[in-house]
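J.: Quick one: sequence and predicted model below, then my questions.
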Amino acid sequence: MTKLGIMTDENTTSQQTQPTEAATEAAAETATDTDAQQQDQGAQSAAESAAPVDFEPLTATYERLRHSTDPAELSEFARRPLPDRADQAAFSRATALLEAVAGNPHTPVADRVFLADTMPFPNVLVKLSEDPEPSVRQAVAANGDDKNWLVGRLTKDPVPAVRDTALKNKRTSWKMRLEGAQDPTADAETLDFLGVLGTESEEGAPAVLSSMVRRAVALNPNTSEAMLAKLANDPSAEVRHAVESRR
């Protein structure tokens, strides 16, 4: 009886111990899950803290810059270095916003000229080509990254200095150059430039097209005597005949 009692006590103790061990394991698992959840929450909080708090959608920023009346803000954005092209999203965003800055009349003229001089982006240059300030349009006309249709538009600008600058841009088509050489308001300096195309400059230019331009220069009433003397010895007979017709 005594032995049986002892065994019964041992079994009871064992049964009491087993639930305790199971509870311990469950508690340990619960603690592990809790730690994991806390770590996840901590990582999420860190990510949220790292995100820029002043970020706003592209359209919102565009409209804000387009209507801004703060020259300092606009100037800072105009002069801000562009992101690396490898970061395509940031680069595209920055160039899109420059269009808003370029088209805002509150952007200082010096900054609009800077953009017209340095930007290769058609969306920005188109905005600046319509600028009311002639010095800005002239800077666009001189930009070597212009599309030929944009330079062609500026060869028709109402301001002679803008037209002349556009005619000297290598992006200008031969059709526009010919029309410029025929323009009775073209100045002697521009005609001097057009009068040597295909001979002293752009020697690889199409012979027929360049000689048509030089012939038009020879017939233009604003062409200088020095230029006419040079064209009198032009390799193209048509150009030489045009000079002779003026004598």
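T.: On my side now, so go ahead.
J.: only C-alpha atoms for contact and neighbour calcs from this point on.
T.: OK.
J.: ok, then the element right after whichever strand or helix holds M176?
T.: Element membership for M176 (DSSP states H and E) is helix 174-182. Downstream of helix 174-182, the first helix or strand assigned by DSSP H and E is helix 188-194.
J.: next up, a second structure to put side by side with the first:
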Amino acid sequence: MGSGLDGRSVIVTGAGSGIGRATALAFAAEGARIVVADLNAEGARAVAEEVEKAGGTAVAVVGDLSDQAVADEVVRTAVERFGGVDVLVNNAGIMDRMSALADVSDAEWERVIRVNLTAPFLLTRAVLPHMLRAGGGAIVNTASEAGLRGSAAGAAYTASKHGVVGLTKSLAVMYRKQGIRANAIAPGGTRTSLALDVEQGAHGPTTLGPYLANMGKLAGPEEQAAAIVFLASPSASNVNGVILPVDDAWAAV
């Protein structure tokens, strides 16, 4: 049996590498048409080409997703090329420096919140009119273990991912009667290229270190992608407002 995603229009952000790349490829394997959105032009175009070479359909859009003009371009591309937006995957994200709150600079805070929380807000706001006109859609956000606890990252990243959790749940409640589902995955440790620039000996990393021993095994990005595709698919038609840990039981510790 198929997944019900054949021919669907799917936007995946942060799709130039890691979980986003794996997600774009997984949707394409189900017959979906993909907008590959990423700040990294080389990565975005390479993934779009990878999809096309495998017989799928994809287009790359490059830019800073926390810029409303770029968010609008991403959505406009999906509508013009594929006729609408059936699925939005807000996956793009960056790490902080594991900084304790007293050590977070304005620049660190603003950059992490802008990329991890403001960008999903802007993209979701831009796709909602199209999903509402179509009578439904699915939104899947990439939260984090840091959105479930206070000991998986620094203050900025933790706050941003708690914000993603709240955004997801608010969407689910506000738009369920209009046929729009909103869910999120909460990845644990995952093998990606996400950069971690930690100041050794600082209060944040020193305090958090012992808690990270509960992380469990690292997941492959394909394992996170499989969960995203499920949540976006008709198989999850009554799954709404869920934050799904994909973390080898880290959330259960």
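T.: Ah, there it is. Predicted model only: the values in this text are computed from it and were never measured.
J.: What does the TM-score come to for these two?
T.: Here the TM-score for the pair of chains, by TM-score structural alignment, normalised by the length of structure 1, is 0.27; 100 aligned residues with a CA RMSD of 5.2 Å.
J.: contacting residues around the helix holding M176 of structure 1?
T.: Residues outside helix 174-182 of structure 1 that contact it (CA atoms under 8 Å, 6 or more residues apart in numbering): 152, 155, 167, 186, 191, 194, 209-210, 212-214, 216-217, 219-220.
J.: Quick one: buried ones out of those residues?
T.: When the contacts of helix 174-182 of structure 1 are checked for burial by 16 or more other CA atoms under 10 Å, the buried set is 152, 155, 167, 186, 191, 194, 209-210, 212-214, 216-217, 219-220.
J.: So which of the residues you listed sit within helices?
T.: In this view, those that belong to helices under DSSP state H are 152, 167, 191, 194, 209-210, 212-214, 216-217, 219.
J.: What separation do you get for K175 of structure 1 and V162 of structure 1?
T.: 18 Å (CA to CA, to the nearest Å).
J.: Pick out whichever of the two has more residues nearby.
T.: V162 (23 against 13; other CA atoms under 10 Å).
J.: L97 of structure 1 versus the more buried one, what's the distance?
T.: V162 of structure 1 is 26 Å from L97 of structure 1, where distance means CA to CA.
J.: same deal with E238 of structure 1?
T.: Distance from E238 of structure 1 to L97 of structure 1, counting by CA to CA: 51 Å.
J.: what does R66 of structure 1 give?
T.: 9 Å.
J.: same check, this time on K230 of structure 1
T.: Noted for K230 of structure 1: a distance of 49 Å to L97 of structure 1, by CA to CA.
J.: Which of these two has more residues huddled nearby?
T.: A direct count of neighbours by other CA under 10 Å for K230 of structure 1 and L97 places L97 higher, at 21 against 15.
J.: and the next element down the chain from the helix or strand encompassing that one?
T.: If you go by DSSP H and E, L97 of structure 1 is part of helix 88-102. Downstream of helix 88-102 of structure 1, the next assigned helix or strand under DSSP H and E is helix 109-118.
J.: Now do that next one and helix 88-102, the angle between them.
T.: Angle, helix 109-118 of structure 1 to helix 88-102, by axes from the mean of the first three to the mean of the last three CA atoms, to 10 degrees: 130 degrees.
J.: Helix 109-118 of structure 1 packs against which elements?
T.: Helix 109-118 of structure 1 is packed against helix 71-79, helix 122-129, helix 134-142, with contacts defined by 3 or more CA pairs under 8 Å, 6 or more residues apart in numbering; DSSP states H and E.
J.: which parts of the first one are buried?
T.: Okay, so that is helix 71-79 of structure 1. For helix 71-79 of structure 1, the neighbour count (16+ other CA under 10 Å) marks 74-75, 77-78 as buried.
J.: just the second one next, same as before
T.: Along helix 122-129 of structure 1, these residues count as buried under the neighbour rule (16+ other CA under 10 Å): 124-129.
J.: swap in stretch 161-176 of structure 2?
T.: Residues 161-169, 171-172, 175-176 are the ones in stretch 161-176 of structure 2 that count as buried (16+ other CA under 10 Å).
J.: Can you get me a residue count around Q15 of structure 1?
T.: 11.
J.: That one looks like it's in a helix, true?
T.: Yes - with DSSP: H, G, I helix; E, B strand; the rest coil as the criterion, Q15 of structure 1 is assigned to a helix.
J.: Can you list the buried residues in the helix holding L97 of structure 1?
T.: Buried residues in helix 88-102 of structure 1, defined by neighbour count with 16+ other CA under 10 Å: 93-102.
J.: Save the residues you listed as CSV, and put in distance to M7 of structure 1 too.
T.: Listed next are these as CSV, based on distance: CA to CA, whole Å:
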residue, distance to M7 of structure 1
R93, 81
A94, 83
T95, 86
A96, 86
L97, 86
L98, 89
E99, 91
A100, 90
V101, 91
A102, 94
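J.: can you tell me which two in those are farthest apart?
T.: For the buried residues of helix 88-102 of structure 1, the farthest-apart pair by CA to CA is R93 and A102; their separation is 14.5 Å.
J.: And whichever strand in structure 2 runs longest, what does it pack against?
T.: The longest strand of structure 2 (DSSP state E) is strand 180-187. Packed against strand 180-187 of structure 2, as judged by 3+ CA pairs under 8 Å, 6+ apart, are the following elements: strand 137-142, helix 155-175, helix 221-232, strand 243-246.
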